[in-house]
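The sequence isn't on hand, but the structure is:
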């Protein structure tokens, strides 16, 4: 199975934008969504020099296509009709040449390499290797650049020590929510008897900083691949390569599905809703970049949804709805003294999850209560509004999302008092 076909949604959104059918208030969101739907997912592979970033990059492609170029700050792999490389030195004009990048042909003081390759894998995602420098000023500039560009991040490290943690703490939550930690030399840690301790340390100290931890023996993983395919399935799985590659593939699919859903909401609000789908394709149903021999285990944490209770009555529904909203408020208050925890991205994510859970809860409530029906419609509309606000990613949008939930809470409280 390949990625779901987003063509219908993309075409309708393109048509709406081209024909000036999108209201000004939604214009920026519509353009951003169209860009997200049509461009490859940007995957950043970050870490200090010598931790195996290039090996991880090649592992995702299932082919040893890129050589080690040393401490070049930025190396981008993009799709192209031919094998070409562009070198961007600090003090000279950019040079574009046929062939693969190499240290021998690379100009002095090159800070960026863009490698074009005719690989089908790169039609879905671009890969960006980022070498984190030791200089604090250069770190800030480089991280600012990559965090604005990337949709998914993989931080590579041997042990993820305090040095790694300090740098990673500056990454915005927007990217952390779509990131993985790869322990790139897990075989060495295992031989030294340190792998279990590293995993335990991650779970106790850094689990909230990443979607998942993946210990990977990169050399063994690459030995299991050739020419873009897995040739030794057992070694691929035992090396940890399969788990990381499947995790990345799921995150790509999840991001595309979310963009499709946001675009459908926007189009619905301006009267261009498409044909209803029989059901939403779940991210775990999407095949990874290679043909998987077995279904990948789901590793990313999922939103906590209320239990489905058939024909739930008004009183129980009101009690559970108020509890959901109060839980969201408590989480925000708990993070109120932490500037990073209270960032707009985090607030919007909490509001979106709460709105989704509330809409699901009310869908499971008795259908013959007119006031519950009206509340259900309000909840669904609020969920759609918050989905659009998530795209704005600023303090005003976060404030508006809170206001939407507060209004819902007032309606539910009034209903409960009757």
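Alright, I've got the coordinates. Just so you know, these numbers come straight off a predicted model, no measurement behind them.

When you work out contacts or count neighbours from here on, use the C-alpha atoms and nothing else.
Noted.

Can you check the distance spanned by stretch 192-211, start to finish?
In stretch 192-211, first residue to last residue: 26 Å (C-alpha to C-alpha, to the nearest Å).

Only the buried residues of it, if you could.
For stretch 192-211, burial by neighbour count (16 or more other C-alpha atoms under 10 Å) applies to 195, 198, 199, 202, 206, 209, 210, 211.

Put this next to the previous one:
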């Protein structure tokens, strides 16, 4: 998600809230959308004491995080944003200038030796998490009972992480443990990742940079990429919801203050024209998808024709700037994907092709709206 685009949407929501022309229910909705975009995605690390969660957290972030008392650590680029509503628990905020924290707030739930798995704190964290990383060695019955509190939505956006996989391999139990946890993850989590952070964390403690090869070998690179993918799709959905709200409820004659308008990149009429043409083409033709039969070849043919027409429209444009060139390259890549899906000619490929077309439409709506 483009940071400038997000800032512009937040500015527009702020402005219509300050004008005060919305009905109470819409005011509440606009405030919730704005706060959601500002807050970012909360990623919560959970798991028993001594399982290696802190090492995983450090390798995930690519730096050692200053230690604190057992409890809840909220990591963010901003002290205020990092400090969620603590309820009855002590929370210490850790401010880090870390790229991963630009879009996320990481909440690390630590347990003391005496309390083991703190059930009340875990319930508190699960109720506030957007993504959870449950770190484990065996996913015991106690862990399973605590995880059962998580909503189905959270389970669909969370990861089961096996830590210290190297130690299990040395003991000859890794294969059986992975098989058992994969079965659990298939029912209770989005994905499963075995990790081994010993060498990567040792390099961090020595002040060395962890190479991508080390990160891949540890299993953390794949985990980080999957988490980042979920974060990006979640923020994209939040931005789409906000844009849809603005499209429906923002007064057409409402003018942003200069300071707010400056937060987004201004676009000339000439720059916007290709996007508007492409969007009008999609809007006029996506109805073909809505009325298409369930036959895969019909949907794939419709998507293929749409993609070809969009590519032809983009190729006709003579303008050249970084933003437009990036969009045109994305369009060419999407068209190639739709063409490959047409060769497979099955229902899954048809659904994927329709998804590609709708993603192009949402992206264009965002560009035109901004």
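Done, it's in. Computed from a prediction, not measured in an experiment: that's the story for all the values here.

thinking again about what came up before, just curious, which of the buried residues of stretch 192-211 of the first structure is nearest to residue 159 of the first structure?
Relative to residue 159 of the first structure, the closest of these is residue 198; by C-alpha to C-alpha it sits at 6.8 Å.

Helix or strand for the nearest residue to that closest one once chain neighbours are set aside, just tell me which one.
Using C-alpha to C-alpha, 6 or more residues apart in numbering and skipping residues adjacent in sequence, the residue nearest residue 198 of the first structure is residue 159, 6.8 Å away. Using DSSP states H and E, residue 159 of the first structure is not contained in any helix or strand.

To which residue of the second structure is residue 159 of the first structure aligned?
Taking TM-score structural alignment, the alignment pairs residue 159 of the first structure with residue 138 from the second structure.

How many neighbouring residues does that match have?
14 (other C-alpha atoms under 10 Å).

The one 10 residues further on now?
The local packing count at residue 148 of the second structure equals 12, with neighbours defined by other C-alpha under 10 Å.

so what corresponds to it in the first structure?
In the first structure, residue 148 of the second structure lines up with residue 169, judged by TM-score structural alignment.

Could you point out the longest helix of the first structure?
For the first structure, the helix that runs over the most residues, judged by DSSP state H, is helix 241-269.

Which stretch of the second structure lines up against that one?
Counting by TM-score structural alignment, helix 241-269 of the first structure pairs with residues 220-248 of the second structure.

what about the matching stretch, how far off from the first structure?
Mean deviation of stretch 220-248 of the second structure relative to the first structure after superposition (mean C-alpha distance after the TM-score superposition for the first structure): 1.2 Å.

contacts for stretch 230-244 of the second structure?
Under the contact criterion C-alpha atoms under 8 Å, 6 or more residues apart in numbering, stretch 230-244 of the second structure has outside partners 1, 6, 9, 30, 33-34, 36-37, 40-41, 103-104, 157, 362, 366, 369.

Measure how far it is from the centre of its chain, please.
From the chain centre to the centre of stretch 230-244 of the second structure is a distance of 8 Å (C-alpha atoms, centre = their mean, to the nearest Å).

and residue 132 of the second structure, that one's in a strand?
Yes: counting by DSSP: H, G, I helix; E, B strand; the rest coil, residue 132 of the second structure is located in a strand.

Give me the distance between residue 116 of the second structure and residue 359 of the second structure.
According to C-alpha to C-alpha, residue 116 of the second structure stands 45 Å off from residue 359 of the second structure.

Hmm, I typed the wrong one, I wanted residue 141 of the second structure.
Residue 141 of the second structure is 41 Å from residue 359 of the second structure, by C-alpha to C-alpha.

More neighbours: which of the two?
With neighbours defined as other C-alpha under 10 Å, residue 141 of the second structure and residue 359 compare such that residue 359 has more, 13 against 9.

all strands of the stretch 151-300 of the second structure, in order?
Along the stretch 151-300 of the second structure, the segments classed as strands by DSSP state E, counting those that start in this stretch run 159-162, 191-194.

most tightly surrounded among the ones you listed?
Sort those by mean neighbour count, taking mean count of other C-alpha atoms under 10 Å, and strand 159-162 sits at the top with a mean of 26.

Over which residues of the first structure does that one lie when aligned?
Aligning strand 159-162 of the second structure against the first structure (TM-score structural alignment) gives residues 180-183.

Superposed on the second structure, what's the mean shift for that stretch?
Stretch 180-183 of the first structure sits 0.9 Å off on average (mean C-alpha distance after the TM-score superposition for the first structure).

which residues are in contact with that stretch?
Outside stretch 180-183 of the first structure, the residues within contact range by C-alpha under 8 Å, 6+ apart are 153-160, 210-216, 244.

Repeat that for stretch 32-44 of the first structure.
Residues outside stretch 32-44 of the first structure that contact it (C-alpha under 8 Å, 6+ apart): 6, 10, 13-14, 122-130, 146, 149-154, 252, 256, 259-260, 262-263.

rerun at 6 Å
Applying C-alpha atoms under 6 Å, 6 or more residues apart in numbering, the external contacts of stretch 32-44 of the first structure come out as 124, 125, 126, 127, 128, 129, 150, 151, 152, 153.

need those residues in a markdown table with distance to residue 333 of the first structure, can you?
Shown next, in a markdown table, are those (distance: C-alpha to C-alpha, whole Å):
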| residue | distance to residue 333 of the first structure |
| --- | --- |
| 124 | 39 |
| 125 | 38 |
| 126 | 38 |
| 127 | 38 |
| 128 | 37 |
| 129 | 38 |
| 150 | 30 |
| 151 | 28 |
| 152 | 28 |
| 153 | 29 |
